[in-house]
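Novice: This is the structure alone, sequence omitted:
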């Protein structure tokens, strides 16, 4: 494993680690829908949505409210040695994990819907999508 791979592995927390981090920081669980957990802080603004299954956790049925305004958010997917993690740059605190890339994409879609519903429920503005992404091909350096 290269040093970059090791750093990525450390930078992509498991669901249980993400939960531990937000709870240690004072965020409190306010809603669970399927494998999605939402946290609010008594003093800090915003919502943290963590999507993904902890070890041994069964996936429950349930779908969030749909995003009816047709917004399209850019997601970033990172692969670790054990799973895939996804986040939404335009929706801070909205993250998901999955065993496969497809699982992570599905989970982050559900997390986005739940996250937006929570923002609206608490009278907070829903951020407009601004981020974009592209892939750049780079020729290998001559050696």
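Specialist: Cool, the structure landed. If you're wondering where the values come from, they're calculated on a predicted model, not measured in any experiment.
Novice: can we go C-alpha only for contacts and neighbour counts from here?
Specialist: OK.
Novice: Counting neighbours, what do you get for the residue nearest to residue 94 when sequence neighbours are not counted?
Specialist: Spatial nearest neighbour of residue 94, chain neighbours left out: residue 49 (4.8 Å); criterion: C-alpha to C-alpha, 6 or more residues apart in numbering. Residue 49: 27 surrounding residues under other C-alpha atoms under 10 Å.
Novice: do residue 48 as well
Specialist: So residue 48, with other C-alpha under 10 Å, has 24 neighbours.
Novice: which non-adjacent residue is nearest residue 98?
Specialist: residue 104 (4.2 Å).
Novice: and that neighbour, what is it in contact with?
Specialist: For residue 104, the contact set (C-alpha atoms under 8 Å, 6 or more residues apart in numbering) comprises 52, 77, 84-86, 96-98.
Novice: what do you get if the cut-off is 10 Å, keeping everything else the same?
Specialist: If you count contacts by C-alpha atoms under 10 Å, 6 or more residues apart in numbering, residue 104 has them with 51-52, 77-79, 83-87, 95-98, 110.
Novice: try this one next to it:
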């Protein structure tokens, strides 16, 4: 999730085109959940395989 100057946005790197934007974090979390479900349902209905996760999250510690 990213916070902009007037809104919040989210995207799913492993599901191209799956994005959401809203006025609050809570709204974006709800919208991105719905967007993921919608995209995956469409992929299944078209007979395609679901994308395999390729992204990862890593954290590093910086001593500054």
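Specialist: Ah, there it is. This one's a predicted model, so the numbers in the text were calculated from it and none came from an experiment.
Novice: quick one: TM-score?
Specialist: TM-score for the superposed chains, counting by TM-score structural alignment, normalised by the length of the second structure: 0.84, backed by 64 aligned residues with a C-alpha RMSD of 1.4 Å.
Novice: before we move on, back to that, identify the farthest-apart pair in the contacts of residue 104 of the first structure.
Specialist: Using C-alpha to C-alpha, those reach their maximum pairwise distance at 79 and 110, which is 19.3 Å.
Novice: quick one: which of the two has more around it?
Specialist: More neighbours surround residue 110 than the other of residue 79 of the first structure and residue 110, with 23 against 19 (other C-alpha under 10 Å).
Novice: How much space separates residue 128 of the first structure from residue 91 of the first structure?
Specialist: According to C-alpha to C-alpha, to the nearest Å, residue 128 of the first structure stands 9 Å off from residue 91 of the first structure.
Novice: Counterpart of the residue nearest to residue 98 of the first structure over in the second structure?
Specialist: Under the alignment (TM-score structural alignment), residue 104 of the first structure maps onto residue 28 of the second structure.
Novice: Please settle this for me: is its match part of a helix?
Specialist: Yes - according to DSSP: H, G, I helix; E, B strand; the rest coil, residue 28 of the second structure belongs to a helix.
Novice: Give me the three-state assignment for residue 6 of the second structure.
Specialist: coil.
Novice: what sits against it?
Specialist: Counted by C-alpha under 10 Å, 6+ apart, residue 6 of the second structure has contacts 22-24.
Novice: So which residues of the second structure form helices?
Specialist: 25-45 (DSSP state H).
Novice: Buried among the contacts of residue 6 of the second structure? Make that a PyMOL selection.
Specialist: Applying 16 or more other C-alpha atoms under 10 Å to these, the buried members can be selected in PyMOL as follows:
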select buried, resi 22
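Novice: I'd like the contacts of residue 6 of the second structure written out as CSV, with distance to residue 47 of the second structure added.
Specialist: Converted to CSV, the contacts of residue 6 of the second structure look like this (distance: C-alpha to C-alpha, whole Å):
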residue, distance to residue 47 of the second structure
22, 31
23, 35
24, 35
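Novice: ok, so of the contacts of residue 6 of the second structure, who is nearest residue 39 of the second structure?
Specialist: residue 22 (18.4 Å).
Novice: Hmm, that closest one is touching residue 29, no?
Specialist: Yes - using C-alpha atoms under 10 Å, residue 22 of the second structure is in contact with residue 29, at 9.0 Å.
Novice: Mind listing the shared neighbours of those two?
Specialist: Counting by C-alpha under 10 Å, 6+ apart, the shared contacts of residue 22 of the second structure and residue 29 are 8-10.
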